[in-house]
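Engineer: Using only what follows, build the 3D model:
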Amino acid sequence: MMTTRDEKLVFAVSPAGQGDGVPILLVGVPKGAWEFMKDGKTHHFDLTKAGVPVKLMFFGAESHAAAMKVIDDAMKASGTAYLDERRTDFAIKPRGTS
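Structural biologist: Prediction:
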């Protein structure tokens, strides 16, 4: 299924990050992209093409529990273990702080 430009996520990669050499991915979710994803459709990116060793998949869900169920069901079906890090703070700290 083709998406229109307004249904696509907007993203950029800052390879140097905050000057520490750790890339930062910036993602914008326009209203049209959320509308496209909200019933489970996905947007996905292979950032290895930009030299960043990560692949990302975004999807929409009605609630936190519904999103976790999608992930849990997919991991169980594939036999893949995953870490539940929902209580870990992954916020990017201002430059110069730890």
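
Engineer: going forward, measure contacts between C-alpha atoms and count neighbours the same way
Structural biologist: Will do.

Engineer: Return the residues in contact with Leu26.
Structural biologist: By C-alpha atoms under 8 Å, 6 or more residues apart in numbering, the contact set of Leu26 is Phe11, Ala12, Val13, Ser14.

Engineer: To check against the first, give me the structure of this:
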Amino acid sequence: MRLGSGSRIAAAVQARSEHALAATCDTPDKLAALYDSMEVVGVTCLGAAHAMLARTTFDLCIVDEATQVLQCTVLRPLFAAKKFVLVGDPDQLPP
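Structural biologist: Coordinates of the predicted model:
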């Protein structure tokens, strides 16, 4: 499932977006079950604070551009994961 603004999600992934998948849920319980059933969730570090993910734990969290993210922003996804991988170049110049 790809969380985020529909306008910022690539067309090839739109069918797997939160908006498209959640449209099939007519009760809060079905929506919660949908989120729980996802094997892969694509989300930004800030998006990991999404209300539906509040009680979710993940087997693995991969943070790309880890040297560019603020520590306070990355804490939620890291605490929600059993294992994590931080990927980044410490010598990369900021945008």
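
Engineer: Could you get me the TM-score between them?
Structural biologist: In this superposition the chains share a TM-score of 0.28, using TM-score structural alignment, normalised by the length of structure 2; 47 aligned residues with a C-alpha RMSD of 4.6 Å.

Engineer: before we move on, back to that, and of the contacts of Leu26 of structure 1, the nearest to Phe59 of structure 1?
Structural biologist: Lowest distance from Phe59 of structure 1 to these (C-alpha to C-alpha) belongs to Phe11, with 15.1 Å.

Engineer: For the closest residue to that closest one other than its chain neighbours, pull up the helix or strand it's in.
Structural biologist: Nearest residue to Phe11 of structure 1, sequence neighbours excluded (C-alpha to C-alpha, 6 or more residues apart in numbering): Val27, at 4.4 Å. Using DSSP states H and E, Val27 of structure 1 sits within strand 24-28.

Engineer: what's the following helix or strand after that strand?
Structural biologist: helix 31-37.

Engineer: other SSEs contacting the following helix or strand past that following helix?
Structural biologist: Counting by DSSP H and E, the next helix or strand C-terminal to helix 31-37 of structure 1 is strand 42-46. Applying 3 or more C-alpha pairs under 8 Å, 6 or more residues apart in numbering; DSSP states H and E, one finds that strand 42-46 of structure 1 contacts strand 55-59.

Engineer: Let me know the angle separating the strand it packs on from strand 42-46.
Structural biologist: Angle of strand 55-59 of structure 1 versus strand 42-46, following axes from the mean of the first three to the mean of the last three C-alpha atoms, to 10 degrees, is 170 degrees.
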